[in-house]
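A.B. asks: With the sequence up front, the predicted model follows.
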Amino acid sequence: MQSQPPPPATARLAWASRNFRIQTAATVVSGVGNAGAPIAMAFAVLDNGGSTGDVGYVTAARLLPTVLLLLVGGALADRLPRHHVMVAANVFSAVFQGALAALVLTGEPALWQLMLLSAGAGAGYALYAPAAGGMIMESVAPEHAARAFSVYRMGFNGSQIGGAALGGALTAAVGAGWVLALDTVCFLAAAALRFLLEPQAPTAPAEGGGMLRDLREGWQEFASRRWLWVIVLQFSVLVACVGAVEAVYGPAVAKERLGGAQAWGLAMAAYGIGLVATGVLMARWQPRRILLVGNWGVFLFGLPAVALAASAPLPVLWASMFLSGVGVTVFGVNWMIALQQEIPPEAFSRVIAYDELGSLSLAPLGTALAGPVADRLGLSGALWSCAVISLALSAAVLLEPEVRRLSRRRAAPDPVEPADPHPADPHPAPAATATATATATATG
């Protein structure tokens, strides 16, 4: 029997809309700079005589305006063309990141200066993130969600590998200021790409009510789904712990006994490899219980803290970072599918804003307290605490029935590939409100 020729490349990529391709490319470009910037910032503080606590304060200064402005960003992104919001946010972040790079390159910046400029960059992210999440959700058909979200995350996560390794190497070779300058260039390049996105009509009603009504409607969509706010509550503490490990404790341990910025950059690159490698799996694997499977990945988040606390050798640390990346992708892809499936498109960005707000709400406090906690418990004690909390939260969230039961809905067969021989559960868990169908972002 003569075999059928493979479908042409255009058919194989028919699921990838123009906006999806542009947004994915722009995310890769900005991701390269963003992955190296936290490493550079941590060592900019430490190399200028700052303490572990100072690193936490600078990180908290970046996160605080993000938390405060996310809801504004969500309301704007559901009311204005999302690509306009993203371009403006990228340019805004580039201005503050460029000023930060210039400050580090030209002298010994004061702590308050680093905190102020970091806060400006954090405000830019608050305006960008809800619009970006809404745009990527809107550009993907539900029947192609698993493949599209896996490819998107593979692109983003791949940029984390190169960005982290490059950021660590450049910080060690030429200094933190040049890495921050590279991040500025990446922001501007991403803004130029996003300028090419095809305009999407605002989905929020234009007449009456204003932003406060929009935010109330977004809150109703968020709060009416128990599985959604339970996981966001879990991540509010989890992100604070993981953030303290990655932004404060990891660089401090690397400087103290692992050889400095380059060693930590390679550890972050191992994390990125785990993210990308698992993306290949998630493009094909379609588990029925999407949140149950996603949360099994969350159990891996605390492994780097265990390795650092146990003074493990570099290969063990790199392995733990790799497995943590595996867990993030397993969770992230399933989370994006759940949100796109359950949230109405006109509320995408507002629900994403509440998701990110809740998930990041304790992150500034976590990083600000990271130094004092390490002073009191020691680095090892602080790291063990983060590991135990991460494991306990991963187990506790499984007590919620909606998390265990939420199922992937049956999708139309892929026109290019055969239908899944193991279809989704024909009796999925009911949506928590009358308005259901599609959204999201990957938390963490």
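C.D. replies: Okay, I see it. Note that this is a predicted model, so its numbers are computed, not measured. Numbering: from 1, shown residues only.
A.B. asks: Only C-alpha atoms from now on, for both contacts and neighbour counts.
C.D. replies: Fine.
A.B. asks: The stretch 151-300 of the chain: helices as residue ranges?
C.D. replies: 176-194, 210-223, 226-244, 250-253, 261-284, 290-298 (DSSP state H, counting those that start in this stretch).
A.B. asks: Would you mind pulling up the elements that the fifth one packs against?
C.D. replies: In this structure, helix 261-284 packs against helix 18-47, helix 145-173, helix 250-253, helix 314-342, with contacts taken as 3 or more CA pairs under 8 Å, 6 or more residues apart in numbering; DSSP states H and E.
A.B. asks: Looks like residue 82 contacts residue 135 (just checking).
C.D. replies: Yes: assessed by CA atoms under 8 Å, residue 82 is found in contact with residue 135 at 6.5 Å.
A.B. asks: ok, back up a step: out of the helices and strands packed on helix 261-284, which comes closest to residue 371?
C.D. replies: Judged by CA to CA, the one of these that comes nearest to residue 371 is helix 250-253, at 10.1 Å.
A.B. asks: what sits up against the closest one?
C.D. replies: For helix 250-253, contacts defined as CA atoms under 8 Å, 6 or more residues apart in numbering pick out 39, 42, 43, 52, 260, 261, 264, 308, 379.
A.B. asks: Included below, for side-by-side comparison, is a second structure:
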Amino acid sequence: MTKFLRLWTGTTASGLATWALPFVLGLAVLERTLTPSALGLVLAARTVGFLIAVPIAGVLADRYSRRQVVLWSGLMATAATPFIAYGLGRSVPLMCAAALVLGAGQGACRPAFQALTAEVVEPSKRQGANAAMTLAVRVTTLVGPGLTALLALFLDAWALVLGTAALWAVAALVPPAGTFAPGRTNTAFFAEFAEGVREARRHPWFLAGLAALAAVCATGYSATSVGLPLISRDRYGTEAVLAAATTAYVVGALVGALIIARWRPRSEGWVAFGGLAAYAVAPLALLLPVHPAVVVGAYVVAGVGVEFFNVPWFTATQREVEPTLLARVSSLDFMVSYGLAPLGLALIAPAMEAFGWPWVLGFCAAVCLLAPAAALLVPSTRRLAR
């Protein structure tokens, strides 16, 4: 239990630091210390660093100790963060370079944390452990904006950015050592990563689920991220709908995580992909001329559904994948799902201008429904087992 508490603390600290930086830099924009275009460049650099580091870290975490990968990736992010703070109002190129290193640290710790969870937590308790991890992320997302705004009354953006460095230090130093001790290898990096891809291909449910997840991320998440602010302003004439729906999504995710922490459905894959498909109600609610309360309710349902997918998905990956290849398969998961999300965000706005937001929202809702349904055609997805 003590080991899991340390792991939970480290994972929560990394998640809070990841979430807090864009919010804090947004405050710097309000203070006119940073321009909106500079903010976009810094966050883009962080994303590039993340995507570069994820596959590399997957190989390293299977080649060496997962705990060591967590340590060095966290220390990398800790060291890079003060340079972002120093660059505020001074040098955007310095901020972008530091954000690239920070993103690499963030990306490197993801597959290592995923694999370390399988080492620290016994199989029968992993679903509850994964639910506890996601609960921590959702709580910080819900409480974080208000807490950060409160701290901003006493601290400037420079000090708040340095605060995220302290969080990364916790993520690096607090997690426990695992039990997995892989042997050293002289195999080339690409050969080792290809071995992880081959392991993923051995699990048809994983490939089908990853394709469905990538489709929902690239369409549904992107469409609602762009469409919700526009429709809140243009249809309802108030930002309150935007704030209420965003909060409702987090509340729904909290409820979903609490339920799935104890629920053990026999056909967990059907529940997981049904939850993923439930995200379709969000773009549908934005598409139809409904009361604002319906939009808020749709986001609650979407939040519940996302956790009904996330927790069984992580648990099944930890259970089914060969332990010596778990970090590489997890890195493939993060790389595909996170990698396509920025592409979707980049394309959604031009698509809305070209075809109109009703057509785009309708298309995205259809993809959110059909992609998980198509995944269920693969027999092994019913129980998320080969």
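C.D. replies: Here it is on my side, so go on. What you are looking at is a predicted structure, and each value in this text was computed from that prediction instead of being measured.
A.B. asks: of the helices of the stretch 151-300 of structure 1, which approaches residue 316 of structure 1 most closely?
C.D. replies: helix 261-284 (10.0 Å).
A.B. asks: Buried ones in that closest one, by neighbour count?
C.D. replies: Residues of helix 261-284 of structure 1 classed as buried by neighbour count (16 or more other CA atoms under 10 Å): 261-280, 282-283.
A.B. asks: Can you tell me the centre-most residue of structure 2?
C.D. replies: residue 338 (7.2 Å; CA atoms, centre = their mean).
A.B. asks: and that residue, what pairs with it in structure 1?
C.D. replies: Matched to structure 1 by TM-score structural alignment, residue 338 of structure 2 sits across from residue 360.
A.B. asks: what's the nearest residue to that match if we skip its chain neighbours?
C.D. replies: residue 236 (5.7 Å; CA to CA, 6 or more residues apart in numbering).
A.B. asks: isn't the one you found right up against residue 365?
C.D. replies: No: if you go by CA under 8 Å, residue 236 of structure 1 and residue 365 don't touch, sitting 10.8 Å apart.
A.B. asks: The residue nearest to the centre of structure 2: which element?
C.D. replies: helix 326-355 (DSSP states H and E).
A.B. asks: okay, the angle between that helix and helix 292-320?
C.D. replies: 150 degrees (axes from the mean of the first three to the mean of the last three CA atoms, to 10 degrees).
A.B. asks: For residue 282 of structure 2, list the residues it contacts.
C.D. replies: 220, 224, 295, 298, 299, 302, 365.
A.B. asks: The second one contacts residue 283, doesn't it?
C.D. replies: It refers to residue 224 of structure 2. Yes: between residue 224 of structure 2 and residue 283 there is a contact at 6.0 Å, judged by CA under 8 Å.
A.B. asks: So if I had to pick from those two, which one is more boxed in?
C.D. replies: residue 283 (31 against 25; other CA atoms under 10 Å).
A.B. asks: Could you name the residue of structure 2 that is farthest from its center?
C.D. replies: Outermost residue of structure 2 (CA atoms, centre = their mean): residue 186, 32.0 Å.
A.B. asks: Aligned to it, what sits in structure 1?
C.D. replies: Per TM-score structural alignment, residue 186 of structure 2 is aligned with residue 208.
A.B. asks: now swap in residue 112 of structure 2 and tell me
C.D. replies: Match for residue 112 of structure 2 (TM-score structural alignment): residue 131.
A.B. asks: I'd like to know how far its match sits from residue 35 of structure 1.
C.D. replies: Distance, residue 131 of structure 1 to residue 35 of structure 1, by CA to CA, to the nearest Å: 20 Å.
A.B. asks: Likewise for residue 274 of structure 1?
C.D. replies: For residue 274 of structure 1, the distance to residue 35 of structure 1 - CA to CA - is 15 Å.
A.B. asks: cool, and residue 287 of structure 1?
C.D. replies: For residue 287 of structure 1 relative to residue 35 of structure 1 (CA to CA), the value is 30 Å.
A.B. asks: got it, and residue 96 of structure 1?
C.D. replies: As judged by CA to CA, residue 96 of structure 1 and residue 35 of structure 1 stand 17 Å apart.
A.B. asks: which of those two has more neighbours?
C.D. replies: residue 35 (28 against 21).
A.B. asks: re earlier: would you turn the helices and strands packed on helix 261-284 of structure 1 into TSV with distance to residue 349 of structure 1?
C.D. replies: As requested, these are arranged in TSV below (distance: least, CA to CA, whole Å):
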stretch	distance to residue 349 of structure 1
helix 18-47	16
helix 145-173	17
helix 250-253	32
helix 314-342	11
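A.B. asks: Identify whichever of these lies nearest to residue 65 of structure 1.
C.D. replies: That would be, of these and by CA to CA, helix 18-47, which comes in at 16.6 Å.
A.B. asks: could you point out which element follows the closest one?
C.D. replies: Next along from helix 18-47 of structure 1, by DSSP H and E: helix 52-79.
A.B. asks: which secondary structure elements does that next one contact?
C.D. replies: helix 18-47, helix 111-138, helix 210-223, helix 348-360, helix 363-396.
A.B. asks: Most tightly packed of the ones you listed?
C.D. replies: Ranked by mean neighbour count, these are led by helix 348-360 with a mean of 28 (mean count of other CA atoms under 10 Å).
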